[in-house]
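Enquirer: With the sequence up front, the predicted model follows.
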Amino acid sequence: MVGASPGQLVFLLVAGLVAGAINAIAGGGSLLVFPALLAVGLNPLAANVTNSIAQWPGYVGIVVGNRRELREQRRRIVLTCIMAALGSVVGCVLLLVLPGSVFDAVVPALVILASVVMALGPYLKRWIGTPDPDAPDRTAWLLPAVFLAGVYGGYFGGALGVILISVLSLLANDTLVRLNALKGLLSLVAASVTVVIFSLRAPVDWTAVAILAPTTLVGGYLGARIARRMPDAVLRWFVVVLGLAVGVYLLLD
């Protein structure tokens, strides 16, 4: 990003705003920022770690906005946050210790996986049906699943929120509104781990972070305000198509 043109800076500003809005409305905004960082010249590893750090403020905004829905979930929050944090640590360590060639080989599959999960999200919810708030969580399955989602988030992180809400919808019995709030908190926990570890050891482009972090926060705030008026299917499929295109491009490159 050193010596970036004004056009590239504006491009990232717009990408951050749109990604923040997508995260608030549909989820998966990181799949928009990742190719944007590739487009301005970052290599896949640098784009991944920079993207992870830049998304953090947006998750803070989501948690603050959903704090009412997080009440009375203390036990679930404590257990799942611990697993998300541990998984994220493992994912970050894997990213930093494995050769870059492993990431280059794996990331196309992760991008495609995240895009497919996002595409199937509405169908999964329809298949699951309305959760029963009175039934117990499937804790024996929920905690390992959240741990694995945390590993994914620490290693790549694109569309982590989509994966988390799918896991929570399947294995935790509560209203989708409250589970969505928990998804935001778990995303924040995983992102906080990546911020600490990547800040110390990873090739973060701090210029790009300085541009993206505030714009994702603003975009998330604006997206939350228009979420009731804008059909998320349009944004969801835009991100799905973009993610699949990026995954195929990286696979063939």
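Expert: On my side now, so go ahead.
Enquirer: Could you use CA atoms for every contact and neighbour count after this?
Expert: Noted.
Enquirer: which parts of stretch 177-190 are buried?
Expert: Buried positions in stretch 177-190, judged by neighbour count with 16 or more other CA atoms under 10 Å: 178-190.
Enquirer: can you check stretch 30-40 too?
Expert: Of all the residues in stretch 30-40, those buried under the rule 16+ other CA under 10 Å are 30-38, 40.
Enquirer: Select from these every entry located in helices.
Expert: If you go by DSSP state H, the buried residues of stretch 30-40 have 30-38 in helices.
Enquirer: hang on, the earlier thing: which member of the buried residues of stretch 177-190 is positioned nearest Val106?
Expert: Closest to Val106 out of those is Ala190 (19.9 Å), distances taken as CA to CA.
Enquirer: which residues touch that closest one?
Expert: Residues near Ala190 by CA atoms under 8 Å, 6 or more residues apart in numbering: 84-85, 87-88, 150, 153-154.
Enquirer: Okay, one more to line up with it:
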Amino acid sequence: MDLLGSIFVLVAGLWAGTINAVVGSGTLVTFPVLLALGLTPVVATMSNAMGLIAGGASGAWGYRRELKGRGRQLLRLLPASLLGGITGAFLLLNLPEKVFHFVAPVLLVLALLMVVFQPRLQAWVRTREENPEHAVRDKRHGILLLVLVYLAGVYGGYFVAAQGILLVGILGIFLTGTIQNANAMKNILVLGVNLIAAVSYLLFAFDRINWLVVLLIAVSSTIGGLLGSKIGRRLSPPVLRIVIFALGLVALGFMIANLLE
């Protein structure tokens, strides 16, 4: 990778770390850049997921105040999220790469749809918060919550992108508290999935990891995670969604081009 490419990765990592701490889906920033630089989808996914661990940790630390009193809930949900991450990483490592070439565009479209409809999702969460008598109760639907968190982990372990948005929606609907509480818990669960997936990559796909990309994204996303946790509530979500959607379309274009070759 030349100097210009490294700069692009650094900037993308900074932006992704910031977005992940605030709304999630930062992978839709880094993934298109890595594809444009010539990395294969599987290598890009693995290297990106490992690099974003540092940013996820800094973002989780920045939101630590919103986690106060949520320890018991996290202990209940984290195993399901980790198991989902293991499942997703297993699928990524063991399914033929051709499967990823076909599945990744579909997952990317799904992630982009989640980004586009995020305002409606957040409005749904706010309605649930303002009208708790209409909310789904934790005790009555505990198993369903665990299943959904597990499936979100599978999605994250396989593709990473927009897992955070999916989790915020799930947690905001099923758990009591504010959107910021859900976001703080999302940061921990996503971090857990990325960590467990990274261990799988290290054990079973060490030679398919681009360590320069991991280093660049780790450094810049750490800074981005700290920035996002501090100033994220002041950012304009509509602008972020537009840019993420545009970059996601670029990634989709690269994927389709690879399929047509």
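Expert: Received the coordinates, thanks. Since this is a predicted model, take the numbers as computed values, not measurements.
Enquirer: Got a TM-score for the two of them?
Expert: Here the TM-score for the pair of chains, by TM-score structural alignment, normalised by the length of structure 1, is 0.93; 250 aligned residues with a CA RMSD of 1.7 Å.
Enquirer: quick one: Met185 of structure 2 and Leu67 touch, right?
Expert: Yes: assessed by CA atoms under 8 Å, Met185 of structure 2 is found in contact with Leu67 at 6.7 Å.
Enquirer: Make CSV out of the buried residues of stretch 30-40 of structure 1 and add distance to Thr215 of structure 1.
Expert: Converted to CSV, those look like this (distance: CA to CA, whole Å):
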residue, distance to Thr215 of structure 1
Ser30, 13
Leu31, 15
Leu32, 13
Val33, 11
Phe34, 15
Pro35, 16
Ala36, 14
Leu37, 14
Leu38, 18
Val40, 17
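Enquirer: Nearest to Leu110 of structure 1 among those residues?
Expert: Using CA to CA, the buried residues of stretch 30-40 of structure 1 come closest to Leu110 of structure 1 at Leu31, 10.7 Å.
Enquirer: Aligned to the closest one, what sits in structure 2?
Expert: Here Leu31 of structure 1 is matched to Leu28 in structure 2, going by TM-score structural alignment.
Enquirer: ok, now Gly247 of structure 1?
Expert: Per TM-score structural alignment, Gly247 of structure 1 is aligned with Leu252.
Enquirer: now do Ala227 of structure 1
Expert: Ala227 of structure 1 maps onto Gly232 in structure 2, by TM-score structural alignment.
Enquirer: Neighbours of its match, how many?
Expert: The tally of other residues near Gly232 of structure 2 (other CA atoms under 10 Å) stands at 18.
Enquirer: cool, Ser6 of structure 2 as well?
Expert: For Ser6 of structure 2, the count of nearby residues is 16 (other CA under 10 Å).
Enquirer: residue contacts, the closest residue in space to it that isn't next to it in sequence?
Expert: Distance criterion CA to CA, 6 or more residues apart in numbering; nearest residue to Ser6 of structure 2, sequence neighbours excluded, is Leu216 at 7.3 Å. For Leu216 of structure 2, the contact set (CA under 8 Å, 6+ apart) comprises 6, 9-10, 13, 51.
Enquirer: Out of those residues, name the ones that lie in helices.
Expert: Secondary structure assignment by DSSP H places 6, 9-10, 13, 51 of those in helices.
Enquirer: Compare those and tell me which is most surrounded.
Expert: Neighbour count (other CA under 10 Å) singles out Gly13 as the most crowded of those, with 34 neighbours.
Enquirer: Would you check that that one makes contact with Thr30?
Expert: Yes: if you go by CA under 8 Å, Gly13 of structure 2 and Thr30 touch, sitting 6.2 Å apart.
Enquirer: Could you pull out the strands in the stretch 151-261 of structure 2 for me?
Expert: Assigned by DSSP state E, counting those that start in this stretch, the stretch 151-261 of structure 2 shows no strands.
Enquirer: all helices for it, in order.
Expert: Using DSSP state H, counting those that start in this stretch, the helices of the stretch 151-261 of structure 2 run over residues 163-174, 179-204, 211-231, 237-260.
Enquirer: can you tell me which of these comes nearest to Asn131 of structure 2?
Expert: Counting by CA to CA, Asn131 of structure 2 lies closest to helix 163-174 out of these; the figure is 11.1 Å.
Enquirer: Give the buried residues for the closest one.
Expert: 163-174.
Enquirer: what's the answer for stretch 241-253 of structure 1, then?
Expert: Within stretch 241-253 of structure 1, the residues scored as buried using 16+ other CA under 10 Å are 241-247, 250-251.
Enquirer: what range in structure 1 matches stretch 161-175 of structure 2?
Expert: Taking TM-score structural alignment, stretch 161-175 of structure 2 hits residues 158-172 over in structure 1.
Enquirer: who's in contact with that stretch?
Expert: So stretch 158-172 of structure 1 is contacted by 27-31, 34, 110-111, 114-115, 117-118, 121, 124-125, 128, 131, 136-139, 141-142, 145-146, 149, 152-153, 176, 179-180, 183-184, 186-187 (CA under 8 Å, 6+ apart).
Enquirer: Let me know the helix or strand that the aligned partner of Gln118 of structure 2 in structure 1 is in.
Expert: Aligned by TM-score structural alignment, Gln118 of structure 2 pairs with Gly121 of structure 1. Taking DSSP states H and E as the criterion, Gly121 of structure 1 maps to helix 100-128.
Enquirer: Can you list the helices and strands that that helix packs against?
Expert: Helix 100-128 of structure 1 is packed against helix 44-54, helix 160-171, helix 232-252, with contacts defined by 3 or more CA pairs under 8 Å, 6 or more residues apart in numbering; DSSP states H and E.
Enquirer: Any chance of those in JSON lines with distance to Gly65 of structure 1 as columns?
Expert: Listed next are these as JSON lines, based on distance: least, CA to CA, whole Å:
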{"stretch": "helix 44-54", "distance to Gly65 of structure 1": "19"}
{"stretch": "helix 160-171", "distance to Gly65 of structure 1": "16"}
{"stretch": "helix 232-252", "distance to Gly65 of structure 1": "19"}
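Enquirer: closest to Thr216 of structure 1 out of those helices?
Expert: Of all these, helix 44-54 sits nearest to Thr216 of structure 1, with 7.5 Å by CA to CA.
Enquirer: so that closest one corresponds to what in structure 2?
Expert: Using TM-score structural alignment, helix 44-54 of structure 1 pairs with 41-51 in structure 2.
Enquirer: Next: stretch 97-105 of structure 1.
Expert: Using TM-score structural alignment, stretch 97-105 of structure 1 lines up with residues 94-102 of structure 2.
Enquirer: Stretch 208-217 of structure 1 now?
Expert: Mapped onto structure 2 using TM-score structural alignment, stretch 208-217 of structure 1 spans residues 213-222.
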